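J.: next come a sequence and a model predicted from it.
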Amino acid sequence: MKKIVLLSFLLSVQIGMAQKKWFTTFPDSIALVKEAQMITQSFTKDIQKRVPKIKFDIKTVLHTTPYLIYFYKDTANIPLWEQVIPEQKQFFYKIAGNEAEGKRIFGLFFNGFYLPHELGHAFEFVLKGETNGSYQGEYFANTVAILWWKKYHRNKELKQCYEAAKKIFAQLPNPVPEGSTIEEYFSKNYEEASSNPYVYGYMQFKQFIEIYEDKNLPDFDTFIQQQTKE
């Protein structure tokens, strides 16, 4: 029994150390990948504990593309700021107001919040097979990510993301045409929308704000177990 308690304690310490620099912009690709892999291992253990029979084996690798961070098949691809194309850096500078704040917001979300978001996509993929991009799929992944970070008491960082999301969302024009709902628009035009950072950002930040403010959500473990009963 003492060994189990000790192992649990050591795992918690390891997870805490892995998350210490998370939610910041990494200049070092080796450190970025190392900490991302530790977080992925922690997320995987949480999934396997609640769904013991699930085959959840996701790799996390550095692969900076215009998609920034994304899940594909069995891999979560994460970006390094120094490798982000200039046009996308300009997007962050513009929505944040200046270069320093733009770089900070990139760290908050893309070297921070969105890793368990992509692992949430992976979880849905394992449960349901191939899934197409949709408003509902993004909502699911954002819910998973917020609940998982809450499980590890990253409330300070989530609040920082929330404040940034509200500030940015207020600047973004509503791309949804009259007569359509946001769910319909993004589900029907997902590929086109995801290629435009202003349009895609509108959807992502709107979802983050709604989920963060939702007081009726269960905890992460309960939410994960609920998905296997549907």
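T.: Arrived safely, thanks for sending. This is a predicted model, so every value here is computed, not measured. Numbering: from 1, shown residues only.
J.: C-alpha only now, for contacts and for neighbours.
T.: Noted.
J.: could you tell me whether residue 156 really is in a strand?
T.: No - counting by DSSP: H, G, I helix; E, B strand; the rest coil, one finds residue 156 to be helix, located in no strand.
J.: ends of stretch 168-181, what's the gap?
T.: 21 Å (C-alpha to C-alpha, to the nearest Å).
J.: that one: which residues count as buried?
T.: By neighbour count on 16 or more other C-alpha atoms under 10 Å, the buried set for stretch 168-181 is 168-169, 176.
J.: and of those, the nearest to residue 223?
T.: residue 169 (27.0 Å; C-alpha to C-alpha).
J.: and that closest one, what is it in contact with?
T.: 201-202, 205-206 (C-alpha atoms under 8 Å, 6 or more residues apart in numbering).
J.: now with 6 Å?
T.: Residues counted as contacts of residue 169 (C-alpha atoms under 6 Å, 6 or more residues apart in numbering): none.
J.: and the next element down the chain from the longest helix belonging to the chain?
T.: Ranked by residue count and defined by DSSP state H, the top helix of the chain is helix 29-50. Downstream of helix 29-50, the first helix or strand assigned by DSSP states H and E is strand 59-62.
J.: let's bring in a second one:
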Amino acid sequence: MKFFKLQLLFSLLLVSTFVSGQNQWFSTYTDSVALIKESNRLSELFKADIKKLKPELDFKTGVLLNTTPYLIFYGENDTVNLPLWSQVIPPIKGFTAQVAGSEADGERMFGLFFNGFYLPHELGHALQDYVDKKNANVSFKNEYLANEIAMLWWRKQGKEKELKACYELAKSMYAKLPNPVPEGQTAEEYFTKNYEQAAGDPFVYGYMQFAQFIKVYEDQSLPDFDIYITNYFKKLD
């Protein structure tokens, strides 16, 4: 009987280890159920942090497994659409491998950013849609706002190690991407005018997003998340 109990305990420990591994955000998920469960937990935490600062806000954005070439996005159905690596189409996997350096590094990049950093980025878009709908049309400025929100929220969660990993990879990938901005235009002008076209080309869109991530990460003037969001709400009043 004692031996049986030890075997049972060992089996439970193995199951526990596997499940916890599947719930490690900033890594590439293989289990869609675990992906949605953890993204829901993080989304509720994000929304709770916003509600503390603006209790009257009815912020109900959910998450949904929906793998498309856009990978992760906030949709018109008021959900953040999340991708699963096994469902990503080959051309997009090819892009991740090319910019990250190898297939393994491409998969790692996917986990860091698309099963990682960009969840509160998309929730930041949702927040703007709730409180500032007239200015919530996709633009360079709104992407920058969402990147600042995501960066500061992850810092609030103590994810400095994960953010540093994203930063180091973003710098490496950004250095490999050609600058699509025509001479005589700023990046903001170009991407604001050509956003839809840019979003359809991962090399062009990646150039913008990685550049923004690097700049936001290095910005020492940013306050903490609560002050940033409080100031954001004040500007809208």
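T.: Nice, thanks for sending it over. Since we're looking at a predicted model, the values are computed, not measured.
J.: for the longest helix of the first structure, grab the matching residue range in the second structure.
T.: Aligned by TM-score structural alignment, helix 29-50 of the first structure corresponds to residues 32-53 of the second structure.
J.: and that stretch, which residues are buried?
T.: Quick answer for stretch 32-53 of the second structure (16+ other C-alpha under 10 Å): 32, 34-36, 38-40, 43-44, 46-47, 49-50.
J.: just the helices in the second structure please.
T.: 2-22, 32-53, 90-100, 103-112, 118-131, 140-156, 160-174, 187-193, 195-199, 202-218, 225-236.
J.: roughly how far out does the first one sit from the chain middle?
T.: Going back to what we said before, that points to helix 2-22 of the second structure. 33 Å (C-alpha atoms, centre = their mean, to the nearest Å).
J.: identify the farthest-apart pair in the buried residues of stretch 32-53 of the second structure.
T.: Checking those with C-alpha to C-alpha, the most distant pair is 32 and 50, at 26.7 Å.
J.: which residue lines up with residue 125 of the second structure in the first structure?
T.: In the first structure, the residue paired with residue 125 of the second structure is residue 121, using TM-score structural alignment.
J.: who's in contact with its match?
T.: By C-alpha under 6 Å, 6+ apart, the neighbours of residue 121 of the first structure are residue 141.
J.: can you mark which positions in stretch 217-228 of the first structure are buried?
T.: So for stretch 217-228 of the first structure, counting by 16+ other C-alpha under 10 Å, buried means 220-221, 223-224.
J.: the second structure: matching residues for that stretch?
T.: Against the second structure, stretch 217-228 of the first structure falls on residues 222-233 (TM-score structural alignment).
J.: now stretch 150-157 of the first structure
T.: Counting by TM-score structural alignment, stretch 150-157 of the first structure corresponds to residues 155-162.
J.: buried residues, the matching stretch. List them.
T.: Neighbour-count burial for stretch 155-162 of the second structure [16+ other C-alpha under 10 Å]: 155, 162.
J.: what does stretch 60-72 of the second structure give?
T.: Quick answer for stretch 60-72 of the second structure (16+ other C-alpha under 10 Å): 61-65, 67-72.
J.: and which of these is nearest residue 196 of the second structure?
T.: Of those, the one sitting nearest to residue 196 of the second structure (C-alpha to C-alpha) turns out to be residue 70, at 11.4 Å.
J.: one step back: can you tell me what sits against the longest helix of the first structure?
T.: Under C-alpha under 6 Å, 6+ apart, the answer for helix 29-50 of the first structure is 18, 60.
J.: run the chain-centre distance for it.
T.: That offset, for helix 29-50 of the first structure, works out to 13 Å (C-alpha atoms, centre = their mean).
J.: before we move on, what about stretch 31-46 of the second structure?
T.: Counting by C-alpha atoms, centre = their mean, stretch 31-46 of the second structure comes out at 13 Å from the chain centroid.
J.: one more: stretch 77-87 of the first structure?
T.: 16 Å.
J.: could you tell me where that stretch falls in the second structure?
T.: On the second structure, the counterpart of stretch 77-87 of the first structure by TM-score structural alignment is residues 81-91.
J.: the longest helix of the first structure vs the second structure, mean deviation?
T.: Compared with the second structure after fitting, helix 29-50 of the first structure deviates on average by 0.3 Å (mean C-alpha distance after the TM-score superposition for the first structure).
J.: which residue is nearest the middle of the first structure?
T.: Most central in the first structure under C-alpha atoms, centre = their mean is residue 114, positioned 2.0 Å from the mean C-alpha point.
J.: look up how far residue 141 of the first structure lies from it.
T.: Taking C-alpha to C-alpha, one finds residue 114 of the first structure at 9 Å from residue 141 of the first structure.
J.: just to revisit the earlier point, got the contact list for the match of stretch 217-228 of the first structure?
T.: 152-153.
J.: now do it: distance to the chain's middle.
T.: 19 Å.
J.: stretch 192-212 of the first structure now?
T.: Distance, centroid of stretch 192-212 of the first structure to centroid of chain: 12 Å (C-alpha atoms, centre = their mean).
J.: in it, what's buried?
T.: So for stretch 192-212 of the first structure, counting by 16+ other C-alpha under 10 Å, buried means 193-194, 197-209, 211-212.
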